[in-house]
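Enquirer: below are the sequence and a predicted model for it; my questions follow.
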Amino acid sequence: MISKLEQLREMTVVVADTGDIDAIDLYQPVDATTNPSLILKAAELERYRPLLEQSMKQARQQTQTDWLPECMDALAVGIGREILQVIPGRVSTEIDARLSFDTEATIARGMSLVEKYQNDGIASDRILLKIAATWEGIRAAERLEKSGIQCNLTLLFSFEQAAAAADAGAFLISPFVGRILDWHKLHSGKTEYLPEEDPGVLSVKSIYNFYKQHHYDTIVMGASFRNTGEIEALAGCDRLTISPQLLEALNSDSGELVRQLHPDRTGELINYEQVNEAGFRCHLNNNAMATEKLAEGIRNFIADQDKLEKRLLGETA
């Protein structure tokens, strides 16, 4: 019997959730995703030391005053470029989380990132811009998509976010399975959930079935897994982005993997009426888990961005 990882590849596009080139090269995913937390970890690897120094030098040459944002983007693009040399598909690069509530600034920063990739000879069809699925982020993605720049709406915890993202024409969404589970464990007092009752798994299944029933083209990519059971329960999802540790666990397991999601078997019809901004904010506000995890996710990404910037400042001291 082949490994569960190889079985998963037959029904789902496997994506590496890491900036570590060695791990990506080992597991041969189609795509890879990065975020400020992963960029921070990658920047601490010795192999990226020359890239870190080059990014700082370029940024300082372009502007002597506000060079940090330029350096951060140059570093993210540099890591993305390295990743694209070892994968056949796309890399997701995150826009500064501090812009999560500013549509215009998100668009401008996203176009700047794409331009940097293009200056390195990388076409826009190999890039996904990662944007937090706030109302402002979804609107930014809508306009970027219309201009031919494809987006990955991340930090997605609710059906309302998913419906709005699909209505906006987003290329891909990243529902965060494990973080949903974390919240429910904390608030329910229940310490263990079977994969079939895991609230994060159930959320992704509902979104996947809704998209297929209503013929949305938006890709569903489950993310933020806590264990292989969650991954196995979503076998058949369009894409799954998986950490190196869980990729290794799947690769070491030769048991049978049964497909759980299929576009032709989506169960009872799910209806949802799209809402305006006020309705979106009201629905999200009424969902304590999604509201708290979205805010926490943005805060954490900003914190890691700040840590990396402080490190860069330390390098120039």
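Expert: Perfect, thanks for sending it.
Enquirer: only C-alpha atoms for contact and neighbour calcs from this point on.
Expert: Noted.
Enquirer: so Asp31 makes contact with Gly89?
Expert: Yes: between Asp31 and Gly89 there is a contact at 4.9 Å, judged by CA atoms under 8 Å.
Enquirer: counting neighbours, go ahead and name the busier of the two.
Expert: Using other CA atoms under 10 Å as the criterion, Asp31 and Gly89 rank with Asp31 on top: 25 against 16.
Enquirer: check contacts around that one.
Expert: Contacts for Asp31 (CA atoms under 8 Å, 6 or more residues apart in numbering) come out as 14-16, 87-91.
Enquirer: ok, 6 Å please
Expert: Residues in contact with Asp31 (CA atoms under 6 Å, 6 or more residues apart in numbering) are 15, 89-91.
Enquirer: swap in Ala170?
Expert: Counting by CA under 6 Å, 6+ apart, Ala170 has contacts 151, 218.
Enquirer: ok so it is a helix residue?
Expert: No: Ala170 is assigned coil when assessed by DSSP: H, G, I helix; E, B strand; the rest coil, not a helix.
Enquirer: pasting the second one now:
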Amino acid sequence: MKFFVDTADTSEIKELAEAGLIDGVTTNPSLVAKSGRKFSDVIAEICELTPGHVSAEVVATEYDAMVNEGRTLQKIAPNVAVKLPLTMDGLKACRTLTNEGTAVNVTLCFSANQALLAAKAGATYISPFIGRLDDLNIDGMELIEDIRTIYDNYMFETQILAASIRNANHVKDSALAGADVATVPPSVLRGLINHPLTDKGLAAFLADAEKAGISV
């Protein structure tokens, strides 16, 4: 499974990319707004930090405006993936941009039927929102499993990008359910490294090394 980091904080992205932990980035207008910088400048800098796809979202809601914004975003860098909402206009824009060779991330997916339509429209990625479904006491992971089955049944190439991930269990369960990508906040990604037994074992090794006077 590939990891994307869900942030517009370029310092976080740089550090995680240098560690080889991420394969791409997802952003949204809210995340970019926190930087206080021009939207296109932030996206351009992020695209320089990772060779993987960087999702940049349109703010238009009608087909023509979505396509125009998508074309503008794609000109920022070749690794931009245009992020479109799962609406009729969004799906129409997805088909147009995909036919032009632009990568598209269809977002705000909450049902398997929606995911099926996004694949039919040629989406590069479909983003089911796990955490938001869990908030409504609906099993978000079951949605990932259903989409995986449907896509495998018909050999769709659209990649399942598990989104709205809140914790380490979401990451593990997404991988078990067959998601192609998980996009996670930096704090969740860093938290995957930690385990108390790792810390305990390292402390014991270091203590034994000090007693034995071992140095390298």
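Expert: Thanks, I have the structure now. The model shown is predicted, which means the values in this text are computed figures rather than measured ones.
Enquirer: one step back: so which of the contacts of Asp31 of structure 1 is the closest to Asn286 of structure 1?
Expert: Closest approach between the contacts of Asp31 of structure 1 and Asn286 of structure 1, by CA to CA: Val15, at 32.1 Å.
Enquirer: what number of residues lie near the closest one?
Expert: For Val15 of structure 1, the number of neighbouring residues by other CA under 10 Å comes to 28.
Enquirer: what do you get for Lys307 of structure 1?
Expert: Using other CA under 10 Å, Lys307 of structure 1 is surrounded by 15 other residues.
Enquirer: what about stretch 93-108 of structure 1, how long is it end to end?
Expert: End-to-end distance for stretch 93-108 of structure 1, by CA to CA, to the nearest Å: 14 Å.
Enquirer: and what of stretch 237-249 of structure 1?
Expert: With CA to CA as the measure, stretch 237-249 of structure 1 spans 19 Å from end to end.
Enquirer: again with stretch 17-25 of structure 2
Expert: 10 Å.
Enquirer: now swap in stretch 7-26 of structure 2 and tell me
Expert: End-to-end distance of stretch 7-26 of structure 2: 6 Å, with CA to CA as the criterion.
Enquirer: and that stretch, how far out from the chain's middle?
Expert: 11 Å (CA atoms, centre = their mean, to the nearest Å).
Enquirer: list the buried ones in that stretch?
Expert: Buried residues in stretch 7-26 of structure 2, defined by neighbour count with 16 or more other CA atoms under 10 Å: 7-10, 13-14, 16-17, 21-26.
Enquirer: got TSV for these, with distance to Glu62 of structure 2 too?
Expert: Formatted as TSV, these follow (distance: CA to CA, whole Å):
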residue	distance to Glu62 of structure 2
Thr7	26
Ala8	25
Asp9	29
Thr10	30
Ile13	32
Lys14	34
Leu16	36
Ala17	35
Leu21	36
Ile22	33
Asp23	31
Gly24	27
Val25	25
Thr26	22
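Enquirer: the longest helix seen in structure 1: which residues count as buried?
Expert: Taking DSSP state H as the criterion, structure 1 has its longest helix at helix 288-316. By neighbour count with 16+ other CA under 10 Å, helix 288-316 of structure 1 contains the buried residues 289-291, 293-294, 297-298, 301-305, 308-309, 312.
Enquirer: so which of these comes closest to Leu144 of structure 1?
Expert: Ile298 (20.6 Å).
Enquirer: aligned counterpart of the closest one in structure 2, please.
Expert: Matched to structure 2 by TM-score structural alignment, Ile298 of structure 1 sits unpaired.
Enquirer: separation between Ile298 of structure 1 and Glu232 of structure 1?
Expert: The gap separating Ile298 of structure 1 from Glu232 of structure 1 is 28 Å, by CA to CA.
Enquirer: that concludes my questions; thank you for your assistance.
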